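K.L.:
fold the following and give me the result.
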Amino acid sequence: MKQNFEISKIFDSTILRPDVTWNEIAEFVDRSIQYKVRGIAVPWYGLRYVLQETANTEIRIVVGIDFPFGYSPVEMKLKEIDYYMSLSKKITDFDVVINISAVKSANWNYVKEEINTISQYIKDKDDNRICKMIIETCMLSEVEIKKICEIILECPEVDYIKTGTGFGPRSTTLDDVKTIRSVVDDKKKIKVSGGIRTLKQVEDFLKAGVSLFGSSSATQIIDEFHTKQRGK
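P.N.:
So this is what the prediction gives:
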């Protein structure tokens, strides 16, 4: 990465542990704002607080839809989207968990209809909003990942394929990303989330074609990047 590379803009700074305290959230938001990250995601009950704190910044607010399991009916997912859209235009990014149960059941018609319906709904409401589909690669076989990517490739309103929620049984791997890229090439952007804690990981994923990261360690990785640059 070049020295003038704006590393902060490839991170959605994320803290979504179920046991996170309000003090941790407040400190995390403050630090993320200081580092001028691309986006911030916190437990959804704290959205109004984050909106207030980021009001005079360009930082985006990221929300998860049907997070982290994805098996609610499509109608419920749309109601979630409506609610968050009603709060503020600063809530720009909708990271939607697809129905993994339907994927594991090979119910591809359901999966395709869900992705089409949700992505079109988001863009019809506001074309400037970002639609990311979380496919939870850590729970899928290579064949299932490829099938999902083939479906998403046919959905023009989907902006990103996101690898995971961070709540799965393992972290995202380079092989996961290579499998995604083998289908979509550069026709869809890729966001990696789940186990991203070091600059080395970020560098490897960038080389593999990833353009965005969700991480609770975003600010530490940014520090690591700048320390490395100063040492050159």
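K.L.:
please count neighbours and contacts with C-alpha atoms only from this point.
P.N.:
Fine.
K.L.:
sec struct for the closest residue to Arg181 other than its chain neighbours, please.
P.N.:
Excluding the flanking residues, the one nearest Arg181 by C-alpha to C-alpha, 6 or more residues apart in numbering is Gly209, at 7.5 Å. The local conformation at Gly209, judged by DSSP: H, G, I helix; E, B strand; the rest coil, is coil.
K.L.:
so what secondary structure elements neighbour the lengthiest helix in the chain?
P.N.:
As assigned by DSSP state H, the longest helix anywhere in the chain is helix 108-125. On a contact count with 3 or more C-alpha pairs under 8 Å, 6 or more residues apart in numbering; DSSP states H and E, helix 108-125 meets helix 74-87, helix 100-104, strand 130-134, helix 142-153.
K.L.:
for Thr227, which of these is the nearest?
P.N.:
Nearest of those to Thr227, taken as C-alpha to C-alpha: strand 130-134 at 31.4 Å.
K.L.:
can you give me the helices for this structure?
P.N.:
22-34, 47-53, 74-87, 100-104, 108-125, 142-153, 174-184, 199-207, 218-230.
K.L.:
also this sequence, please, to line up against the first:
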Amino acid sequence: MTTYRGYDYQRYAGTIDHSLLRPELTQDEVREGCRIAAEYEVASVCARPADVALCVELLAGSTVAVGTVIGFPHGSHTTATKVFEATDARANGAVELDLVLNISWLRSGLLDRVQEDIAAVVAAADGAIVKVILENAYLTDEQKVAACHAVEAAGADYVKTSTGFAPSGATLADLRLMKASVSDRMKVKAAGGVRTLDALADVIDAGVSRCGATATAAILDDFRARAQ
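P.N.:
Here you go, the predicted model:
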């Protein structure tokens, strides 16, 4: 078995959620993104809501799951809107939902409202994996920890660092803090700034189970070139 820094190909590829969220992507670019995801056998694609049905069609028969985003990118949608988005995404075939929590409520100390907002989406997700984005660039460490506790109490599956659209993305310090702030039931997703094989290895070392990436092909081609 060939490995790099102690991880085999399946561990690297199985950590990647191939991101197809940039607003300017054309439909042909979405199709190409799905082709890359299937060729490299990554965990999932994370698509814009309007592209979910197309991605489900393109990835039928592959091992790649289709996910999408809820309340993206600012988290300030009403709970009813987020619930509708989750229901619509599930109807279109999404099996993973990346939800942005209400950042303002969190920063205002309204933790009960944050938890209720997330729990409503978890219920609407009807068994889909729910990953909750904290958007750490705007939070203190205390707020990150409080958010992790609210996410777990709400019944979600993952805590996630960022949308990729804030001033900064995943840091190793944040990932370690988040990992330490949840139980073993919960998983951690990195997003924002992981563009190389070594950066992906670093976040896996920090305890990450999933990582959003756009440089998927470059990362995994590098693994094939360097693995021994």
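K.L.:
the residue nearest to Arg181 of structure 1 matches what in structure 2?
P.N.:
In structure 2, Gly209 of structure 1 lines up with Gly207, judged by TM-score structural alignment.
K.L.:
now Thr117 of structure 1
P.N.:
Matched across to structure 2, Thr117 of structure 1 falls on Ala120, judged by TM-score structural alignment.
K.L.:
count of residues packed around the residue nearest to Arg185 of structure 2 when sequence neighbours are not counted?
P.N.:
Take Arg185 of structure 2 and drop its neighbours on the chain: the residue closest to it by C-alpha to C-alpha, 6+ apart is Asp157, 7.6 Å away. Other residues within reach of Asp157 of structure 2, judged by other C-alpha atoms under 10 Å, total 18.
K.L.:
related to what we said a few turns ago, and the helices and strands packed on helix 108-125 of structure 1 as CSV, adding distance to Lys188 of structure 1 and mean neighbour count?
P.N.:
Converted to CSV, those look like this (distance: least, C-alpha to C-alpha, whole Å; neighbours: other C-alpha atoms under 10 Å):
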stretch, distance to Lys188 of structure 1, mean neighbour count
helix 74-87, 22, 15
helix 100-104, 20, 16
strand 130-134, 10, 24
helix 142-153, 7, 18
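K.L.:
what does Asp12 of structure 1 correspond to in structure 2?
P.N.:
Taking TM-score structural alignment, the alignment pairs Asp12 of structure 1 with Asp17 from structure 2.
K.L.:
test my guess that its match contacts Cys46.
P.N.:
Yes: at 6.1 Å, Asp17 of structure 2 and Cys46 qualify as touching, with contact defined as C-alpha atoms under 8 Å.
K.L.:
distance check, the match of Gly209 of structure 1 against Tyr158 of structure 2.
P.N.:
12 Å (C-alpha to C-alpha, to the nearest Å).
K.L.:
what do those two both touch?
P.N.:
Listed as contacting both Gly207 of structure 2 and Tyr158 by C-alpha atoms under 8 Å, 6 or more residues apart in numbering are Val188.
K.L.:
looking at those two, which is more packed in?
P.N.:
Using other C-alpha under 10 Å as the criterion, Gly207 of structure 2 and Tyr158 rank with Tyr158 on top: 25 against 18.
K.L.:
now check structure 1 for the residue matching that one.
P.N.:
With TM-score structural alignment defining the correspondence, Tyr158 of structure 2 maps onto Tyr160 in structure 1.
K.L.:
same question for His77 of structure 2.
P.N.:
With TM-score structural alignment as the criterion, His77 of structure 2 matches Ser72.
K.L.:
tally of neighbours for the equivalent of Thr26 of structure 2 over in structure 1?
P.N.:
Under the alignment (TM-score structural alignment), Thr26 of structure 2 maps onto Thr21 of structure 1. Counted with other C-alpha under 10 Å, the neighbours of Thr21 of structure 1 add up to 9.
K.L.:
got it, and Thr15 of structure 2?
P.N.:
So Thr15 of structure 2, with other C-alpha under 10 Å, has 23 neighbours.
K.L.:
on that earlier part again, to Glu6 of structure 1, which of the helices of structure 1 lies closest?
P.N.:
Using C-alpha to C-alpha, the nearest of those to Glu6 of structure 1 is helix 218-230, at 9.5 Å.
K.L.:
that closest one packs against which elements?
P.N.:
Packing partners of helix 218-230 of structure 1 (3+ C-alpha pairs under 8 Å, 6+ apart): strand 11-14, helix 199-207.
K.L.:
do that again at 10 Å, thanks
P.N.:
The contact analysis (3 or more C-alpha pairs under 10 Å, 6 or more residues apart in numbering; DSSP states H and E) places helix 218-230 of structure 1 against strand 11-14, helix 22-34, helix 199-207.
K.L.:
nearest residue to the aligned partner of Gln220 of structure 1 in structure 2 other than its sequence neighbours?
P.N.:
Here Gln220 of structure 1 is matched to Ala218 in structure 2, going by TM-score structural alignment. Using C-alpha to C-alpha, 6+ apart and skipping residues adjacent in sequence, the residue nearest Ala218 of structure 2 is Thr196, 7.4 Å away.
K.L.:
the aligned partner of the one you found in structure 1 - how many residues pack around it?
P.N.:
Here Thr196 of structure 2 is matched to Thr198 in structure 1, going by TM-score structural alignment. Residues within reach of Thr198 of structure 1, counting by other C-alpha under 10 Å, total 16.
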